[in-house]
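got a predicted structure here, sequence first:
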Amino acid sequence: MKEVLTSPLCWQYAVLLNKFSFSSELKNNLRLKGYRSLFQETLPYLPGSLKCYISRTPGRFPAQKHQIGKLKEYYLLNAASLLPVLALEIKDGERILDMCAAPGGKSIAMLQCAWPGHLRCNEYDSLRSRWLKQTLESFIPEPLMNLITLSELDGRQMGDLYPELYDKVLLDAPCSNDRSWLFSSDIQQATLRLIQRKELSALQVQLLRSAIKALCPGGSVVYSTCTLSKAENSDVISRHGRNASAFGVKGSSQLAQTLLYGEEERKFWLEAIRHNIPYPHKVMPEDFRCLPEVDRTFAMVLCD
């Protein structure tokens, strides 16, 4: 796992096709370069419009530059970034909140899955918010942009501002992000990240509480991070009580996933794991955990 986390060549980038722009020539190019479909098996919830390709060969597909008035054909992301989006099970016409949306990859993936009634992409940081806006403009046609609201609100206040409004909420929470500081040669950054591990969980709990308030009856939340820190994953979920799943809370992460599900939904994720990422090892009574491998650098923990 250390090799995966500290070597950029091992970071498995996926190519998410933009259904509003991609060409058959792009598909052929991907196949010639050894890429294959991320999900090769039929799964209970997998939108037919979601097309994503991965390669087992270390490397990265070339990025496309932003061009005003022209949509990009694909978005590069870590394959695990799609798991929280799939966990939302977005349907046409639903009201969606992406609470901490920048840089925008998960918002783009949501819009590949379904045509929402309304999507609010929120980012509190003004610099990241501008990045988010450019990302959306690069991938989404103008008619669909009319269904999207961009905002720079404090996520902790959104539940009070929009109580019981959204069918689905994605909280991709600020976290200590293991990979970024492990790869960095900056000792001070590593020290800061370790300190943040102790502090960020309080913010994450507040954000999750706000996300739950923003849910309409019968809605669901997906909580995601980019860290293996237990304090920032399962501990945050447990702070809302053992019956967190009664609120429709699901948790997930690019490195460690925490999913609270019923039996049928759990079967879906086990199928996804078996065909696409390393099979999970049971490490706690309620957890299944998959750690990154050199040729499969996305992973998850399932919590019942």
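All right, it came through fine.

only C-alpha atoms from now on, for both contacts and neighbour counts.
Fine.

count residues in the vicinity of residue 108, would you?
Counted with other C-alpha atoms under 10 Å, residues neighbouring residue 108 total 22.

residue 116 now?
When neighbours are counted by other C-alpha under 10 Å, residue 116 comes out with 18.

putting a second one here so we can go through both:
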Amino acid sequence: MSNIYIEYTFKVSPPVPGNEILIAELGYAGFESFVENENEVIAYIQKQEWNKKILHEIGILKNKNFSIQYHSKEIEQVNWNAEWEKNFNPIEVDGICTVRAPFHPKPATKYDIIIEPKMSFGTGHHETTHMMIQHLLKLDLNGKKVLDMGCGTGVLAILAEKLGAAPIDAIDIDNWCYVNSLENVERNNCTHILVYEGDVLLLEGKKYDVIIANINRNILLEDIPEYSKSLNKNGILLLSGFYKEDILTISKKCEEYSFELIETIEKNNWVSIKFLN
């Protein structure tokens, strides 16, 4: 028997950065998948996970800087592959790295990552993933032990291996992301990545040279103390998944654990920060 989904269609003005903020907030609220067109965002959530107050905590809907209209309807099981194939275009970062689907032609860039995202987060389209890729491309990762926390599709762990890192742990609390990361690791012929399903508790007793965490503000604030314990001296911490206005809060928390802010990248009000331990 097919699952019943609730489909929401949003028209956001202005769409930049409105669409990305909306998608991020809906994702935290439990929406499973999104289709972003030029003039609208379509979001899906299983009916069993839906409630009448599902949009009450979506902050951008109350933000006077944006005008958002929406409607919803019930639908049968969505063919996710067909949906993302229609809307997933290759992403090129700084002319060096391409993130693409299996059906796209092989690019001329130095690093080629093949991702079949399904319902997982991390195709490179979102600003936070794009900025984290930019950070990684600047690092010397040869022989470095790396953690990709909240790995989503595994795209950042895969890039880390292509940049010479080994070994690499990729962790996500979401089962779909865990399974999808395993698939993408195999798809990219990676041999130094171990994927785990779980949270920060899995870091007990482990040490890394580089920790990547593209999650969200509140989880980052909770987990920074554990990152501090797990990062080697002079290690690098890359954080993203939050807005420009959160920089001070995140930075203060990091300073409590002797992290030094080295570099900030901003894109459409989203931020990615590099810290040194």
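On my side now, so go ahead. These numbers come from a predicted model, not from an experiment.

TM-score of the superposed pair?
A TM-score of 0.54 describes the superposed chains when it is computed by TM-score structural alignment, normalised by the length of the second structure; 183 aligned residues with a C-alpha RMSD of 3.7 Å.

what are the boundaries of the strands in the stretch 101-250 of the second structure?
111-114, 146-149, 168-172, 193-197, 208-214, 231-243 (DSSP state E, counting those that start in this stretch).

what angle sits between the longest one and strand 208-214?
Angle of strand 231-243 of the second structure versus strand 208-214, following axes from the mean of the first three to the mean of the last three C-alpha atoms, to 10 degrees, is 10 degrees.

strand 231-243 of the second structure: which residues count as buried?
By neighbour count on 16 or more other C-alpha atoms under 10 Å, the buried set for strand 231-243 of the second structure is 231-232, 235-243.

surely residue 204 of the first structure and residue 236 touch.
Yes - under the criterion of C-alpha atoms under 8 Å, residue 204 of the first structure makes contact with residue 236 at 6.8 Å.

buried sites along the helix or strand residue 26 of the first structure falls within?
Using DSSP states H and E, residue 26 of the first structure falls within helix 24-32. Buried residues in helix 24-32 of the first structure, counted by 16+ other C-alpha under 10 Å: residue 30.

now what about it, what contacts it?
Here helix 24-32 of the first structure makes contact (C-alpha atoms under 8 Å, 6 or more residues apart in numbering) with 36, 53.

count of neighbours near residue 40 of the first structure?
Counted with other C-alpha under 10 Å, the neighbours of residue 40 of the first structure add up to 11.

where along the stretch 151-277 of the second structure do the helices fall?
Applying DSSP state H, counting those that start in this stretch to the stretch 151-277 of the second structure gives helices spanning 155-162, 175-187, 217-230, 247-256.

residue 33 of the second structure is nearest to which of these?
helix 175-187 (11.6 Å; C-alpha to C-alpha).

list the buried ones in that closest one?
In helix 175-187 of the second structure, counting by 16+ other C-alpha under 10 Å, buried: 176-185.

same check on stretch 192-209 of the second structure?
Neighbour counts over stretch 192-209 of the second structure (16+ other C-alpha under 10 Å) mark 192-198, 200, 203, 207-209 as buried.

which single one of those residues is nearest to residue 156 of the second structure?
residue 193 (10.9 Å).

quick one: the helix or strand containing residue 288 of the first structure aligns where in the second structure?
Element membership for residue 288 of the first structure, per DSSP H and E: strand 287-289. Using TM-score structural alignment, strand 287-289 of the first structure lines up with nothing in the second structure.

next structured bit after that strand?
As assigned by DSSP H and E, the chain's next helix or strand after strand 287-289 of the first structure is strand 301-303.

show me what that following strand is packed up against.
Here strand 301-303 of the first structure touches strand 287-289, going by 3 or more C-alpha pairs under 8 Å, 6 or more residues apart in numbering; DSSP states H and E.

tally of neighbours for residue 53 of the first structure?
Residue 53 of the first structure has 21 neighbours, counted by other C-alpha under 10 Å.

related to what we said a few turns ago, show me which of the buried residues of strand 231-243 of the second structure is closest to residue 152 of the second structure.
Nearest to residue 152 of the second structure among these is residue 241, at 12.3 Å by C-alpha to C-alpha.

isn't the closest one right up against residue 267?
No - if you go by C-alpha under 8 Å, residue 241 of the second structure and residue 267 don't touch, sitting 11.5 Å apart.

against residue 81 of the first structure, how distant is residue 207 of the first structure?
Counting by C-alpha to C-alpha, to the nearest Å, the gap from residue 207 of the first structure to residue 81 of the first structure is 19 Å.

higher neighbour count, the two?
residue 207 (25 against 22).

which residues touch the counterpart of the more buried one in the second structure?
Alignment note (TM-score structural alignment): residue 207 of the first structure maps to residue 223 of the second structure. Residues counted as contacts of residue 223 of the second structure (C-alpha under 8 Å, 6+ apart) are residue 200.

next, count neighbours for the closest residue in space to residue 257 of the second structure that isn't next to it in sequence.
Leaving aside its chain neighbours, residue 257 of the second structure sits nearest to residue 228 (6.4 Å; criterion: C-alpha to C-alpha, 6 or more residues apart in numbering). Neighbourhood size, residue 228 of the second structure [other C-alpha under 10 Å]: 20.
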